[in-house]
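Asker: Need a 3D model of the sequence below.
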Amino acid sequence: MLDQDRPKIIQDSRKIAPPATYVPKSYVQGEEAYRSLYRESVEYPESFWAAVASELTWIKPWETVMEGDFPDFSFFRGGYLNVSENCVDRHALGFRRNKVAIFWEGENGERRIITYLRLHEKVQKFANVLKKCGIQKGDVVSVYMQNLPETFVALLAILRIGAVYNTVFAGFSPEALRERVVDSKAKMVVCANRSYRRGRPIPLKENVDRALEGVDTVKTVIVYRRSDEQVPMTPGRDYDWHELMAEAEPICPVEPMEANEPGLLIYTSGTSGKPKGIVHAGGGFLVGTYAYTKYQLDLRDEDVYWNTADIGWLTSHIFVLVGGLALGVTTVLYEGALDYPHPGRLYEMVERYRVNKLFSAPTAYRMLVKNGEELARRYRLSTLELFASVGEPLNPEAWEWVYRVLGGGRAVINNTWGQTETGGTPLAGAPGAVEMKPGSCGVPFYGHSLDVVDGDGNPVPDGTPGFLVIRKPFPSLARDIFGNRQRYVDTYFNVMPGVYFTGDSAIRDEDGHFWVLGRVDDVINVSGHRISTMEMESALITHPKVVEAAVVGRPDPVKGAVPVAFVILEAGAERGPDLEKELEQWVADEIGSFARPAQVYIVETMPRTRSGKIIRRMLRELIQEGKVQGDTTGLEDFDAVERILENLRGRTGF
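Answerer: Just a heads-up that it's a prediction; the model follows:
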């Protein structure tokens, strides 16, 4: 049973009404409208999802909206459609043909503009390239590329011919790429010759060559020339993107796909260390992401929208590639680090493209906080009217800063919760409808039945921590783990029969807002007190010198476990043992003496995933074992662990 004491971040929370200037722009206006639509959507989910699906283009109508239950369920059975047609054709062949689909910018300042018509032309040609290379419906194609328009072209072309794409983050090592290519049985790899981050070239093609040594399933590698640098090409296997596109036929009809057939395969970390290949149905993913993007971001034709996620992370697929393009929006796509070559790069791009809706990760927002108000005030940011966040909970302090400094107190902040497996964000704010609470992940999305339960699966009272579960299927929920159905069933449905087990702990408050406290593993039992690491991290971040914190548990022979904190300080802050002791006392004063960290370590960096999440498992391993033992393929910066070790060597408790 989790601790009954309500965390301080919830006790201290305040309600902020949606800005009056924003409400008229929202699809759902006013809390009563949200409550009514939500109630109807969970009582009659077939009607809700049918209404959403009817806004999309279908080749053949569905026979049933919903069938079955966990773990064997389907949506829109018997209905045929094509994701690529819905994201490209219906705009390119209509009034949006000359509308900008993508404003692209590289780190070095290079810029391109791609309209929906131009995107349509490129997607059709590359689809014919795939066919000419022998790719057929159901084949897996791995795409190892950075944020480029051509990456979008490749993915949409794969969907167009009924193949299945597997994106692999362009920062992954050859070993990580190999593991995913082998596990997915990919027949083709599409890559760029180079990518760039912080001005440093990353040798993608050389990584592919190393990854494919001894791999016999991959018959073809297509290389997009991001730079003029020559790379080794294996005759009979490797082909130049530009040469193939120059010879390709211009017209490629779409492949009709039954709504439950696989469309994409995304790998995510597994507790065993072996990444899990999460399988999403193309049709279900399209319907779900269209709904999330429309209602959670209120995207409309006049918007310029920037989701900063890397295409190697599913957020980009949910809210840009599929959800965003299905709505026909104009999106900004950026290749590189958000603070390179100068700290104001993100602001500069918001100003240049007049971005009015920004979606990023808590890490990025905390970076902006660290850079300070003075920098933000050098740029014209008055166009911004909505900020969204996903990846991990956005702490109240960063939330308030974004609301006050970047939004001027007149913008919506939408702090969301989702997983690779959910294919979207089942918890989010309802912009223009529901009051905002800094630190909360909002309210359940339409058509989603979420609950907080105890260890026996029984609902707990509002205000009580418990396990976050989902009670009914929804279209974008993952349908399988590639090649391992039993692992899929055991991981998500056998932990608590009858529900989808998220693996996260949460609290639902008396207003129906959900507060995600972190992974179940991130709750520390200290002498019988079960403490949320999120609460401790939030307490640390309220200290004026701390900009980021991560708390993990270390086994203790007396207390069972003790919390250990890692913190990053604001620029220019003096570090030292006195400050570390001060921070230990700070947590004790904020939460209680039982929550005092056994040790606070001041570090320069944290181990992060490509999406910016702190990999707390690695911090636990460093504290407990003195080294990282599990899977490291998800690391964005492979030197981060060594730099942390340099900070820790010779320290007390290490």
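Asker: When you work out contacts or count neighbours from here on, use the C-alpha atoms and nothing else.
Answerer: OK.
Asker: quick one: residue 265 and residue 105, what's the gap?
Answerer: Distance of residue 265 to residue 105, computed by CA to CA, to the nearest Å: 27 Å.
Asker: which of the two has more neighbours?
Answerer: residue 265 (27 against 20; other CA atoms under 10 Å).
Asker: what's the helix or strand for the more buried one?
Answerer: Using DSSP states H and E, residue 265 falls within strand 262-268.
Asker: Second input sequence below; structure requested for side-by-side comparison:
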Amino acid sequence: MSEFALGDVPLIAPHYQPSGLMPVKTMDEYRVLYQQSIENLGQYWAKVAQELEWMEPWQVDMEGSLPDFRFFSGGTTNVSVNCIDRHARANGAKTALIWRSETGERREWTYHQLPPETARFATSLKAMGVGKGDVVAIFLPNLLETFAAVHACYRIGAIYNIVFSGFSPEALFDRLIDTQPRVVVTADGTFRRGRVVPLKAALDKVIDRLPSIEHVVVIRRTGQDVTMRAPRDIYWHEAFNDNTPLADPVPVEANEPGFIIYTSGTTSRPKGLVHSGVGFLVGTYHNVRYSLDIRPEDVYWCTADTGWLTFPIFELVGGLAHGVTAIVYEGAMDYPNPSTFYQIMAEHRVTKIFTAPTWLRMLARYGPDLPAAYDLSPLELIGLVGEPLDPATWQWVQRHVGAGQVDINNTYGQSETGSAWVSSVAGVTPLKPGSCGCALPGHAYAIVDAKGQPVATNGTGILTITAPFPALARTIWHDPERFTTQYFSQFPGQYTTFDSAVQDRDDQLWILGRVDDVINVAAHRLSTMEMESAILDLDGVAESAVIGVDDAVKGQVPVAFITTRQATITADEWTHRVTEQIAENIGAIAKPAQVFVVDAMPKTRSGKIVRRLLKEILLSGEVKGDITGLENPEVIDALCATIRPEGR
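Answerer: Presented below is the predicted three-dimensional model:
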């Protein structure tokens, strides 16, 4: 695709038939609703919020503007009531959570079982001195108890801080010293690719430097011996029992903080984004409705890790708000073998999945024989978030995993937005392989140039948000000035995503990556996403990543990295093929200065390729930063041995 021929990608009518729960049924109805929602934002979000249970009504639908805004002022409710209690009352026998592990273990909770586990642990937290506004750190993998721990915090109005279970002790320390939690909920360990990841031991390495921590609650997951220092440390199963009273839900005002989640700090300290608990509930409830159209009969699987915001959006809060039956998976989805993912899908007759584009590329790398061996016929919809999806993988998955009938909805959002607010409307809006769909109702935006002026259709610009919505982050923990400076200073009155985007003539949004990922080669602005997509169209290429590096003559030049499915082709031949492919599809100006064939890419557990590590290795030959959050940290040594800058 040349710049910028994305609008030439044909629209594909959705196969999925929307349920009666979907607010719109046609593209024309979507357009009308979207325009009405933007003209009357407060009224629109009030109508969404009224579908949930409230303890006290609000006085004002919406007030203020970016960055200082409020929704449903004065109204109170409780997130745990909306995600758990109301479904337990309506259909308590329904399975809420199906927990599976790479070890082969399986457990289930119904909506009848989830409230007492949650409410009794909430009582235990209160006994430990935790009250409304206090911070509780959740350092857990994907377990059933993770749901109870988070919603116990919601129940008593505590602020929780989920910390990714793969972080190193120092990365954990950086987040806990900032939030000063009174209680940490963790596990003795978790399983990942057949190994035990010691969580309690990681906490023990830094806890003496964290004086705020009064109690540590430990879930016995692996059975390994851990140090328990009484009375501070207590096991989950000893913290409460069947006789423990059930904590009543605390009314929480709609704009009060609900949780803190940290974004990666690659150039400075991590940012603790503060989200309103109730605002996040309303936003994620809305997001899941439009993007996934969850129905009572669905069995749904969000493959993300608890520590990434995708999981709270699409399962922990947004999914439960719809009374979903959800798969909760601990471990690596391709362990002990690549068929694990398909086995679970077939066994539970999964109808909808939410995952990452990189995972779909991994499935393609494993080949079509695996999905052909399983009955995947119940599958109707695949939702995605995390990075752009290339059209080649879109087509492969639709053909081999979905038998030509599955819709693939590649969405877009950020930790800051608290929702994937760019998305196809399930079964309603047409699809384009590679695009992220359209803005959902209630979300106003603009694509602007460096001076803040709107760009024309098919023009590349910076994506901004021009009006508030309930799920948008409210501040940075203990640093409101940094929040305003970072996100609202470039274009006053607008939130800057720092992502480059294009809107085509069909109103489809294409996210090209971070502004830094649009590189300038001899005064030509080139999208690394567009180059990656062109490379992935080559037969035998499984994954691709393109970065820009400084060049004395051209300013910047692209460098490409690929993994392949054809080991018989030499690296020199791959270099030739990749170079010619980019020249043919984009132009000679975009030819990469180097092409590296590697065995594996460094990835997060949510499936994103960590391109900054590829760049660091290319420039310095080593990685000095923390890599414990990677899915596969063992690949770094091999990459350092393979990747060499020109002239080294």
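Asker: Identify the residue spatially nearest to residue 159 of structure 1, adjacent ones excluded.
Answerer: Closest residue to residue 159 of structure 1 apart from its sequence neighbours, by CA to CA, 6 or more residues apart in numbering: residue 84 at 5.8 Å.
Asker: Could you check which residue of structure 2 pairs with that neighbour?
Answerer: With TM-score structural alignment defining the correspondence, residue 84 of structure 1 maps onto residue 80 in structure 2.
Asker: what sits against its match?
Answerer: Going by CA atoms under 8 Å, 6 or more residues apart in numbering, residue 80 of structure 2 touches 151, 152, 154, 155, 249.
Asker: Just give me which of these are shared by structure 1.
Answerer: Of these, the ones still in contact in structure 1 (both residues aligned by TM-score structural alignment, their matches' CA atoms under 8 Å) are 151, 152, 154, 155, 249.
Asker: Verify the contact between residue 59 of structure 1 and residue 256 for me.
Answerer: Yes. The pair residue 59 of structure 1 and residue 256 qualifies as a contact (CA atoms under 8 Å) at a distance of 6.8 Å.
Asker: Would you map the strands across the stretch 351-500 of structure 2?
Answerer: 352-355, 381-384, 407-410, 412-414, 419-423, 438-439, 445-448, 461-465, 475-476, 495-503 (DSSP state E, counting those that start in this stretch).
Asker: Reformat those strands as a markdown table; add mean neighbour count and distance to residue 205 of structure 2.
Answerer: Formatted as a markdown table, the strands of the stretch 351-500 of structure 2 follow (neighbours: other CA atoms under 10 Å; distance: least, CA to CA, whole Å):
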| stretch | mean neighbour count | distance to residue 205 of structure 2 |
| --- | --- | --- |
| strand 352-355 | 22 | 33 |
| strand 381-384 | 25 | 36 |
| strand 407-410 | 29 | 40 |
| strand 412-414 | 20 | 31 |
| strand 419-423 | 27 | 34 |
| strand 438-439 | 23 | 45 |
| strand 445-448 | 21 | 45 |
| strand 461-465 | 24 | 41 |
| strand 475-476 | 22 | 27 |
| strand 495-503 | 22 | 36 |
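Asker: Turn those strands into a markdown table, columns for distance to residue 186 of structure 2.
Answerer: Below are the strands of the stretch 351-500 of structure 2 laid out as a markdown table (distance: least, CA to CA, whole Å):
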| stretch | distance to residue 186 of structure 2 |
| --- | --- |
| strand 352-355 | 25 |
| strand 381-384 | 28 |
| strand 407-410 | 33 |
| strand 412-414 | 26 |
| strand 419-423 | 26 |
| strand 438-439 | 37 |
| strand 445-448 | 39 |
| strand 461-465 | 36 |
| strand 475-476 | 24 |
| strand 495-503 | 33 |
